[in-house]
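Asker: When you get a sec, could you give me coordinates for this:
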Amino acid sequence: MSDNDQPRTPVHLVVLLHGLYGAPANLWCLEAEAAALHEELRKGSGESGESDVERSTDDADDVSAPAPQLAVLVAKSYVGQRTWDGIDVNAHRAADEIDEEIARLDAEGKDVVAFSVTGYSLGGLIARALIGHLHTRTPSFFATHRPAAFSTIATPHLGVLRYGSWKNTAVHAIGQHLFSRTGRQLYLLDTDKALPKKGNNRPLLTVLSDPEGIYLTALRLFPSVTILANGVNDLTVPYPTAAIVDHDPYIEHEAGAVCVEVDEHNIVTRHYLHETEVDEVEAVVEASSGDSSPKQPGVSPARALPKAVRPWLPPVFFLPWRGPLRYALFPLIPFLLPLVLTFVAVTFTLHSFQSAERIRLHSSSGTRRLLHGLTHPTEDNDDEGNGKDANEAVDDDNDDSSSTGNGAETPALAPQSPGTQPLLSTEQRAMIRNLSAVPQLERVVAWFPAVFNSHATIVARNANVPRFAFQTQGIPVVREWARRVVVAGNGVIGKED
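Answerer: Presented below is the predicted three-dimensional model:
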C-alpha cells in the first residue's frame, strides 16, 4: 500500500499560550495533565497500543499511536520581553506557530480535526485575538479545523482595574507607562490610528468585545468556553477582571463575612453569608462561578473551608531552610530593595526601547495587519469599520480614549468597605455585557485562601520546584480544565467520524 493510501489520523490540537513575561515552562502542568487524561480516557475505552499523546515541543520524540491523537503546542514565539509588543502582534506570532505545527502534522499523515486554545493570564487575551485572526482567513481556519474548547485562566479580560484606594491610584499612574504597547492595551489607552477615526479609535480590548466583531463571532464557534478565575488572593489579575463580572462577592472573606464551599478540585460550588442560615440565603454560584463543578458519580460533596491564614510576605523573601535561617534575608531587605528597584527601572527602560523597535519592524513588514475584522467580515458597517483589516502602521504615542466613570455598583453579597469594589468604566461594563452574552460561556472559580498570591497557583506554575510545593493546590483545578478540553475535543472528533 502506498503512502497516499494510508488512512490519515485525526488529531485534536490544543494550543497553550503563556502570559506577560512568561515562558512555555509556565504551562508544564497543563500540558502534562491534558496528556495524562487523554491517555487515561484512551485506555478506558479499551483501545490497545502505545500512547497516543503527542507533545509538540522541540525535543519531543514522535509518538505513533491509534486514532484519535492529542497534540499539545505550547507557544514559544513571544517569550519574555516579547510579550510587551502587543496582544495582537503576539497573536500573529502564535498563528505562525500553529501553521507550522499543522504543516508538520500533515507531513506525518495527520489531520487536525479539532482545535482548542487556552490562554493563561495575558495569554487569554492573546487567545481571543488569535481566534479572530484565524477566522478572518478565506476560507476560515475553522472551516477545516473544527473549534472544540476555548479557555482562559486568570486573564485580565477587562484590562487593569481601577479601585478607590490611594495605593491603587499610584500603581495605576505608574503602571500605564510600563510594558510598552501591551501595557497601553491593558490600560485601555491604545487606539488603532491606522483606521479612519470614525468609530474605530477604540482600545483593542473594546474591539475584542464588539458583539458584531470577528472576535466574538469566532468565540461563539467554540462549543465549550470556560473562564477560570481565582476567587481570592490574585494580586496580579483580580477576580472581577478574570471572571468578567462587575462585582467581587469574595472581597470580605478574610473578615469571615462570607462562607465558601469547594469541591475536591478546589473549585467554588457556592458561597453564602456566614452569619445566616444556609438554606435562607444560599448563593448558588452562577454569575460568579458558572456553577460548573463536575457532576459525576462518586464525586465527594462540597465542603465548607475553615478560615485560612494567608502569608504576610511573598515566598521570595523566605529562604528554603528550616529554623531561623529561613528568615536570614529579612535584615538585608532595606539594602537590597534600592538595588532591585534600580535594576528593574533600567531593565524596563531597555525593554521598552527594544519593544518599540520590534513593533516598528513588525508594522513595516508589508505582510502584517495588527488589528483584524472589527465587524463580521460579511457586514458593511461604516461606523464599525466594515470588517476591514487594519493597516500595518503602529504609532508609539497614545490617545487616552478610556473612560473612568464609576457607574452604579451591583449590590454586594456581604457588607463592603469603601474602595473594595472596582470602579468600572463604561467601556468595561460593555465588555461584561457582551462577553456574558456568549451562551456557552461558563465561569469557574478556584479557591486558594492560604497563599500570598494565587496567580501562579491556579496553573501550578512552579509546583515542580520544592520551594513552591504549595502550588500543588492548583493541580486539581488544572485536571478539571483538562477534562473539559479533552472531552470537547473527543466530542468533535466523534462527530467527524
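
Asker: CA only for contacts and neighbour counts going forward, please
Answerer: Fine.

Asker: Look through the protein and tell me its longest strand.
Answerer: Once the chain is assigned using DSSP state E, the strand that runs over the most residues is strand 110-120.

Asker: Packing partners of that one?
Answerer: Packing partners of strand 110-120 (3 or more CA pairs under 8 Å, 6 or more residues apart in numbering; DSSP states H and E): strand 9-17, helix 87-107, helix 122-135, strand 146-153, helix 475-496.

Asker: Switch the ones you listed over to TSV, and while doing so, append distance to Gly213 to every line.
Answerer: TSV is the format used below for the helices and strands packed on strand 110-120 (distance: least, CA to CA, whole Å):
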stretch	distance to Gly213
strand 9-17	22
helix 87-107	15
helix 122-135	9
strand 146-153	17
helix 475-496	25
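
Asker: Pro439: which of the ones you listed is closest?
Answerer: Nearest to Pro439, of all those, is strand 146-153, at 13.3 Å by CA to CA.

Asker: Can you name the next helix or strand after the closest one?
Answerer: helix 166-175 (DSSP states H and E).

Asker: And that following helix, what's buried?
Answerer: Applying a neighbour-count criterion of 16 or more other CA atoms under 10 Å, one finds His172, Gly175 buried in helix 166-175.

Asker: What segments of this structure are strands?
Answerer: Using DSSP E, the strands found in the chain span residues 9-17, 53-56, 69-74, 110-120, 146-153, 224-230, 258-262, 268-273, 283-284, 303-304, 441-446.

Asker: Could I get those strands in a markdown table, plus columns for distance to Ala430 and mean neighbour count?
Answerer: Below are the strands of the chain laid out as a markdown table (distance: least, CA to CA, whole Å; neighbours: other CA atoms under 10 Å):
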| stretch | distance to Ala430 | mean neighbour count |
| --- | --- | --- |
| strand 9-17 | 26 | 25 |
| strand 53-56 | 38 | 22 |
| strand 69-74 | 32 | 25 |
| strand 110-120 | 22 | 24 |
| strand 146-153 | 19 | 27 |
| strand 224-230 | 18 | 26 |
| strand 258-262 | 28 | 21 |
| strand 268-273 | 26 | 24 |
| strand 283-284 | 25 | 16 |
| strand 303-304 | 35 | 15 |
| strand 441-446 | 16 | 25 |
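
Asker: next up, for comparison:
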Amino acid sequence: MESTGGSVSADHLCVLVHGLWGNPNHMKSIAKALRATHSEDKLYILAAKRNSGSFTYDGIERGGERVCLEIEEELELIKSKGGNITKLSIVGYSLGGLVARYAVGLLYAKGILDQVEPVNFTTFASPHLGVRSPLRGWYNHIWNVLGARTLSMSGRQLFTIDDFRETGRPLLAILADPESIFMSGLKKFKRRTLYANAVNDRSAVYYTTGIAKTDPYTDTSKIKPNYIKGYEDVVLDPANPVSPLVPKGGPKTFGSVANDSVAYLKQAPLVVALAIFIPVGIAAFLLNSVVQTFRSSRRIQLHETGLAGIEIEKYRMSLWIKDIRGTVEDVYENLNSSQKQSYLAPSDDEGDDALDEEETELLALERRQSHPYAPTLALTPSQFSMISALDSVGWRKYTVWIHKVRHSHAAIIVRSDSARFSEGHIVLGHWLKEEFLI
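Answerer: Model prediction:
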C-alpha cells in the first residue's frame, strides 16, 4: 500500500490496524494523511495485514497475536537495515481497536514497550464495550443472543458471551481489568485518543465507541451540536458537545402535516425495497456465517497447534500483571442499526436473577445515578465495570457528527475515495494537528 514504510532514519513507528471484514487498504486514507504530515525520515508506517478479510472472524486474541508478531518482525526488519525505532504509536479502526489493545498487552508482557517509547494510541469507531445492544426482554434474545453466533469467535467476544481462557469472564472484561497486562500496556502510552460517531454508525454505536453510559444523540431533534472552532459541522467540542434544544410548541399545521406525508411517500420506495431484499440478504448472511464460522474454526485449530506460522507459546503468557464484507457486512450492519436502546428502569426488580450480589449492587448504583434527561443505558455489569476501568487510564474523547452519508462508520476514516466521505478528512485533520504527537 502506498504511503506506508519509511526510511532508516525514521525513529517513530506507527502501526495501523483495520477492522472486521477489513484489509490494509481500508487504512489508506489514514496512511496518506500521516505521510502528508510527516516525512519518511520522521515516521515509519506499518499497515498490519495478517488479519485481512475473514481472518478477523478468528477472535480478538488471535488477531492481537498476529499484529504483535507483525510489529516484532517490522522492528527487526528496520533494525537489520540500520534503522533504530525509539517511539511507537498504534491506530485501531473498528474491531482493530480491540485487536490493537490486545497486541499492546502482549508487547508490554514481552518487554517491547520498555525498549521503545509508547506515544499515541488512537481508535476510530472501535466498540470498546462490545456490540451488545442495550436491550431487555425478547429483543435481547433476538439480537444479542442469536447475533453473537454469526461471526465465529469474534462474534462471541464482541457480544461478551465468551468465557475467555476459562476465567469465567468475557475477553473484553479481561482487556479492561486494571490488573491485566492489557491495561498496564495501555497506561504506558503518552496519549490515548478516541473518535466516536454520534449518529448513523450502523456497525458500532456511540455508547461503545465513546466508552459512555449514556447516549445524548438518540434524538437529534432535541439537541444543538457545539463544534470545535476550525472543525465546524464535524468534530464536537468535548467540553460541551451538545446543548438542549427547546422544542417549538403549538399544534401541527395543515402544511406541516402535508410535508410529513410527502416525506413518508418519498421513503416508500425504500421501504418496499427493504421488504424485498432484506430477507434475501439475511439468508445470504446466515449462510455465509455458517461457512465462515466453519473455516474460522479450522484456522483456529491450526493456529492453536502452531501450524499457522505463529509460535503461540511465545504469546500465551500470563494475563495478569501480578504474575508477569459487501452484502454480508451490510446485512449485519442493518440488523445492528435497527435495534432501539433500552435504559435502566428505576426498579431493581427487572429479572436479574442470574446476577451475583456484586453485580446486582452495581446495577442498583447505576440506577440511582441515572439522570432523567440523560438516562443510563441498560448495559451489563461487566460493561459498567469496563467503562469505569477504561476511563481511569484517561482518554481524550472526540465525538464526530457525519452528515453526508447514512453510514458514518466508513466515513470517519475515509475508508474509500468517495466525495461522500469528505467529512472524514476533517476528522483526520483534527487528529493529526491536535492529537498526534510525533
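
Asker: And the TM-score between these chains?
Answerer: Once superposed, the chains reach a TM-score of 0.77 (TM-score structural alignment, normalised by the length of structure 2), with 370 aligned residues with a CA RMSD of 3.0 Å.

Asker: nearest to Gln421 of structure 1, of the helices and strands packed on strand 110-120 of structure 1?
Answerer: strand 146-153 (21.2 Å).

Asker: Just want the angle from the biggest helix by length in structure 1 to helix 87-107.
Answerer: Across structure 1, the longest stretch assigned as helix under DSSP state H is helix 333-363. When axes from the mean of the first three to the mean of the last three CA atoms, to 10 degrees is applied, the directions of helix 333-363 of structure 1 and helix 87-107 differ by 70 degrees.

Asker: ok, back up a step: Leu371 of structure 1: which of the helices and strands packed on strand 110-120 of structure 1 is closest?
Answerer: The closest of these to Leu371 of structure 1 is helix 87-107. By CA to CA, the value is 6.5 Å.

Asker: In structure 2, which residue range corresponds to the closest one?
Answerer: Under TM-score structural alignment, helix 87-107 of structure 1 corresponds to residues 60-80 of structure 2.

Asker: what's the average per-residue distance for the matching stretch once overlaid on structure 1?
Answerer: Its matched residues in structure 1 lie on average 1.4 Å from stretch 60-80 of structure 2 after superposition (mean CA distance after the TM-score superposition for structure 1).

Asker: Would you mark the buried spots in that stretch?
Answerer: Within stretch 60-80 of structure 2, the residues that count as buried by 16+ other CA under 10 Å are 60-71, 74-75, 78.

Asker: Stretch 348-364 of structure 1 aligns to what range in structure 2?
Answerer: The alignment of stretch 348-364 of structure 1 onto structure 2 (TM-score structural alignment) spans residues 289-305.

Asker: Trace Ile153 of structure 1 over to structure 2, please.
Answerer: Using TM-score structural alignment, the partner of Ile153 of structure 1 in structure 2 is Phe124.

Asker: To clarify, my last question referred to Tyr120 of structure 1.
Answerer: By TM-score structural alignment, Tyr120 of structure 1 lines up with Tyr93 in structure 2.

Asker: which residue sits closest to that match in space, ignoring its chain neighbours?
Answerer: Among residues not flanking Tyr93 of structure 2 along the chain, Phe124 sits closest, at 4.8 Å (CA to CA, 6 or more residues apart in numbering).

Asker: does the one you found really touch Arg192, like I thought?
Answerer: No. Counting by CA atoms under 8 Å, Phe124 of structure 2 does not reach Arg192; the two are 11.5 Å apart.

Asker: since we're on the nearest residue to Gly22 of structure 2 once chain neighbours are set aside, how many residues are nearby?
Answerer: Among residues not flanking Gly22 of structure 2 along the chain, Gly53 sits closest, at 5.3 Å (CA to CA, 6+ apart). Gly53 of structure 2 is flanked by 16 other residues according to other CA atoms under 10 Å.

Asker: Isn't Gly53 of structure 2 up against His18?
Answerer: No. Taking contacts as CA under 8 Å, Gly53 of structure 2 lies outside contact range of His18: 9.8 Å.

Asker: Name all residues that make contact with the residue nearest to Gly22 of structure 2.
Answerer: Leu20, Trp21, Gly22, Asn23, Arg325 (CA atoms under 8 Å, 6 or more residues apart in numbering).

Asker: now for those residues, which pair is the farthest apart?
Answerer: For the contacts of Gly53 of structure 2, the farthest-apart pair by CA to CA is Asn23 and Arg325; their separation is 10.2 Å.

Asker: of the two, who's got more company?
Answerer: For Asn23 of structure 2 versus Arg325, neighbours defined as other CA under 10 Å are more numerous around Asn23 (21 against 12).

Asker: Name the nearest residue to the more buried one, ignoring sequence neighbours.
Answerer: What sits nearest to Asn23 of structure 2 in space, not counting adjacent residues and going by CA to CA, 6+ apart, is Ser52, at 4.6 Å.

Asker: likewise Ala243 of structure 1?
Answerer: Nearest to Ala243 of structure 1 is Ala229, by CA to CA, 6+ apart, at 5.5 Å.

Asker: Could you find the counterpart of that neighbour in structure 2?
Answerer: Aligned by TM-score structural alignment, Ala229 of structure 1 pairs with Ala196 of structure 2.

Asker: can you pull the contacts of that match?
Answerer: Contacts of Ala196 of structure 2 (CA under 8 Å, 6+ apart): Phe124, Ala125, Ser126, Tyr206, Thr209, Gly210, Lys397, Tyr398, Thr399, Val400.

Asker: Quick one: map Ala218 of structure 1 onto structure 2.
Answerer: Matched by TM-score structural alignment, Ala218 of structure 1 corresponds to Gly185 in structure 2.

Asker: State the distance from that match to Arg101 of structure 2.
Answerer: Distance, Gly185 of structure 2 to Arg101 of structure 2, by CA to CA, to the nearest Å: 8 Å.

Asker: of these two, who's got more company?
Answerer: Neighbour count, other CA under 10 Å: between Gly185 of structure 2 and Arg101, Arg101 has more, with 27 against 23.

Asker: What sits closest to the more buried one if chain neighbours are left out?
Answerer: Spatial nearest neighbour of Arg101 of structure 2, chain neighbours left out: Phe182 (6.5 Å); criterion: CA to CA, 6+ apart.

Asker: Nearest residue to the middle of structure 2?
Answerer: Ser126 (1.1 Å; CA atoms, centre = their mean).

Asker: Tell me who's in contact with that residue.
Answerer: Contacts of Ser126 of structure 2 (CA under 8 Å, 6+ apart): Gly92, Tyr93, Ser94, Leu95, Gly96, Gly97, Leu98, Ala196, Ala204, Thr208, Thr209.

Asker: and which of those residues is nearest to Ala268 of structure 2?
Answerer: Ala204 (26.9 Å).
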